[in-house]
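can't give you the sequence, but here's the structure:
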């Protein structure tokens, strides 16, 4: 099944691209520039497409992103430190981001004769991001089938929606994902900060999966403190 993968350049989406490529079903990657704090992750997405030898579509959504105000990912608002489960992480929500990206990806898939759109949303995203939840992805798939009825048959693939980030690390390792060639940190420095929600979640995922984490963190031990704080909350 020819599959387009939405790829941010992060651990989850790059792993998904490698998993689908290992099955011989990857047709292309699509990434989005929505005015996020840094473009570094897009460079990792481009490297993934080159490594897997597939086309890479980069969609300029900066005017749209500029209208989706109030997020630390698109405005000059400090990215909070700590585990994702903390209420403070809601400042990283970009309203309807996944819904918009998926809609565009479906259009690209249809235009190129692809049969599926794959996204790496996972169980750890549910608390913070409403458009990563199973209720959303199921409804979105149903809506798109109606939108393309009689014109195209494109399926939404969400293999991790009921699984953890540690599961993604495990599956990604089996598919040979070069984890050092992925970028998760929201702060976009020379190295991963080790303190923001996505860095903490990344470090924890490798620990739970029992797989060596090749990532260089500015603060490699903060994740333990963040998880302990979450447990005490």
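Great, that's in hand. Given the structure is predicted, the values throughout are model-derived calculations rather than measurements. Numbers count the residues shown, from 1 in each chain.

C-alpha only now, for contacts and for neighbours.
Will do.

Do you have the helices of the chain handy? List them.
11-22, 40-52, 62-67, 97-111, 134-147, 165-174, 197-209, 222-232 (DSSP state H).

nearest to residue 123, of the ones you listed?
Among the helices of the chain, the nearest to residue 123 by C-alpha to C-alpha is helix 165-174 (7.5 Å).

what's the closest one in contact with?
Helix 165-174 has contacts (C-alpha atoms under 8 Å, 6 or more residues apart in numbering) with 11-12, 15-16, 18-19, 122-124, 160, 201-202, 204-209, 211.

Now, of those, which are buried?
Using 16 or more other C-alpha atoms under 10 Å as the burial test, the contacts of helix 165-174 include 11-12, 15-16, 18-19, 122-124, 160, 201-202, 204-206, 209 as buried.

ok so, going back, turn the helices of the chain into TSV, columns for distance to residue 79.
What follows is the helices of the chain, written out as TSV (distance: least, C-alpha to C-alpha, whole Å):
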stretch	distance to residue 79
helix 11-22	19
helix 40-52	16
helix 62-67	17
helix 97-111	18
helix 134-147	26
helix 165-174	21
helix 197-209	9
helix 222-232	15
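
Out of the ones you listed, which gets nearest to residue 181?
Between these, helix 40-52 lies closest to residue 181; by C-alpha to C-alpha that is 6.4 Å.

before we move on, back to that, ok, so of the buried ones among the contacts of helix 165-174, who is nearest residue 43?
For these, the nearest to residue 43 is residue 11 (13.2 Å; C-alpha to C-alpha).

hang on, residue 38 packs against residue 188?
Yes - shown here, residue 38 and residue 188 form a contact pair, counting by C-alpha atoms under 8 Å, at 5.9 Å.

Check it against this one:
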């Protein structure tokens, strides 16, 4: 199955790219510049494409992203510290982001006679992001079947949608994903901050999966505090 992977350069999408390359035919990685706080993650997507020997397409969505205001990922709003499942992390929602990206990716797939578009949405995202939930991915897939009816047959591939971040680490390790060459932190410093929701979730996932985390964090122990505070809430 010829598959393109939407790849941000993060742990989830790079692991997915390696999984697809091992199990199917990976044809390209597609990344999106929507004016996010930093574009550092796209550099990591480029590294993955080079390592996997596939093209890397970067779609410029900055004009669109500029209108999707109100998110800490696109506006001058501080990224909160704490666990991903905290209510405060809703400030990182970019409205309809996945729906927009997937629509473009399906067009690319159809134009290039690919069979599937893969995205690394997972169960840990469900609380915060509505466009990562199974109800969305199933409906989107049905919508695209109608949109491309008679022209192309492209399927949405979401192997992690019912799984956890730890499951992704386990799956990534099984296909030798170079975890050190992935970027998750929303703050975009020299190292992962260790305090934002995605850093906490990343560090916790490696611990739960029993896989050594090669990531350098500025605050490597904060995740334990964040998880404890969430449990006491």
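Thanks, I have the structure now. Note that the coordinates shown come from a computational prediction; the quantities given were computed from them, not determined experimentally.

Any idea what the TM-score comes out to?
Remark: TM-score between the superposed chains equals 0.99 [TM-score structural alignment, normalised by the length of the first structure]; 233 aligned residues with a C-alpha RMSD of 0.4 Å.

hmm, back to that, and which of the buried ones among the contacts of helix 165-174 of the first structure is nearest to residue 75 of the first structure?
Out of these, the member with the shortest distance to residue 75 of the first structure (by C-alpha to C-alpha) is residue 201, at 22.4 Å.

Hmm, residue 83 and the closest one touching each other?
Yes - Residue 201 of the first structure is in contact with residue 83 according to C-alpha under 8 Å; the separation is 6.8 Å.

tell me, what's touching these two both at once?
With C-alpha under 8 Å, 6+ apart as the test, residue 201 of the first structure and residue 83 both reach residue 223.

Now the lengthiest strand in the second structure on the first structure. Mean distance?
Secondary structure assigned by DSSP state E gives strand 25-33 as the longest strand of the second structure. Superposing on the first structure places strand 25-33 of the second structure at an average distance of 0.5 Å from its equivalents, by mean C-alpha distance after the TM-score superposition for the first structure.

That strand - contacts with which helices or strands?
Applying 3 or more C-alpha pairs under 8 Å, 6 or more residues apart in numbering; DSSP states H and E, one finds that strand 25-33 of the second structure contacts strand 2-6, helix 11-23, helix 40-52, strand 56-60.

To residue 105 of the second structure, which of those lies closest?
strand 2-6 (7.4 Å).

Give me the helices and strands touching that closest one, please.
Going by 3+ C-alpha pairs under 8 Å, 6+ apart, strand 2-6 of the second structure lies up against helix 11-23, strand 25-33, helix 97-111, strand 116-118.

Mind doing that once more with 6 Å?
strand 25-33, strand 116-118 (3 or more C-alpha pairs under 6 Å, 6 or more residues apart in numbering; DSSP states H and E).

can you list the ones you listed in JSON lines and add mean neighbour count and distance to residue 92 of the second structure?
Shown next, in JSON lines, are those (neighbours: other C-alpha atoms under 10 Å; distance: least, C-alpha to C-alpha, whole Å):
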{"stretch": "strand 25-33", "mean neighbour count": "22", "distance to residue 92 of the second structure": "16"}
{"stretch": "strand 116-118", "mean neighbour count": "24", "distance to residue 92 of the second structure": "22"}
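
Is it possible to get those out as CSV so that each row also shows distance to residue 68 of the second structure?
Shown next, in CSV, are those (distance: least, C-alpha to C-alpha, whole Å):
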stretch, distance to residue 68 of the second structure
strand 25-33, 13
strand 116-118, 24
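
closest to residue 67 of the second structure out of these?
strand 25-33 (13.6 Å).

between the closest one and helix 11-23, how big is the angle?
Interaxial angle of strand 25-33 of the second structure relative to helix 11-23 (axes from the mean of the first three to the mean of the last three C-alpha atoms, to 10 degrees): 160 degrees.

In contact with residue 191 of the second structure, which residues?
216-217 (C-alpha atoms under 6 Å, 6 or more residues apart in numbering).

measure it to residue 40 of the second structure for me?
11 Å (C-alpha to C-alpha, to the nearest Å).

Over to residue 64 of the second structure?
The separation that residue 64 of the second structure has from residue 40 of the second structure, given C-alpha to C-alpha, amounts to 19 Å.

Give me the more crowded residue out of these two.
residue 40 (19 against 14; other C-alpha atoms under 10 Å).

quick one: the residue nearest to residue 41 of the first structure when sequence neighbours are not counted and residue 39 of the first structure, what's the gap?
The spatial neighbour of residue 41 of the first structure that comes closest, neighbours along the chain excluded (C-alpha to C-alpha, 6 or more residues apart in numbering), is residue 9 at 4.9 Å. Look at residue 9 of the first structure and residue 39 of the first structure: by C-alpha to C-alpha, they are 10 Å apart.

Spit out the contact partners of residue 33 of the first structure.
Contacts of residue 33 of the first structure by C-alpha under 6 Å, 6+ apart are 60-61.

The closest residue in space to residue 44 of the first structure that isn't next to it in sequence and residue 69 of the first structure, how far apart?
In space, and not counting its chain neighbours, residue 44 of the first structure is closest to residue 9: 4.7 Å by C-alpha to C-alpha, 6+ apart. Taking C-alpha to C-alpha as the measure, residue 9 of the first structure falls 23 Å from residue 69 of the first structure.

neighbour-wise, which of these two wins?
Neighbour count, other C-alpha under 10 Å: between residue 9 of the first structure and residue 69, residue 9 has more, with 26 against 14.

Distance check, the more buried one against residue 107 of the first structure.
Relative to residue 107 of the first structure, and taking C-alpha to C-alpha, residue 9 of the first structure is found at 21 Å.

No further queries at this time; thank you.
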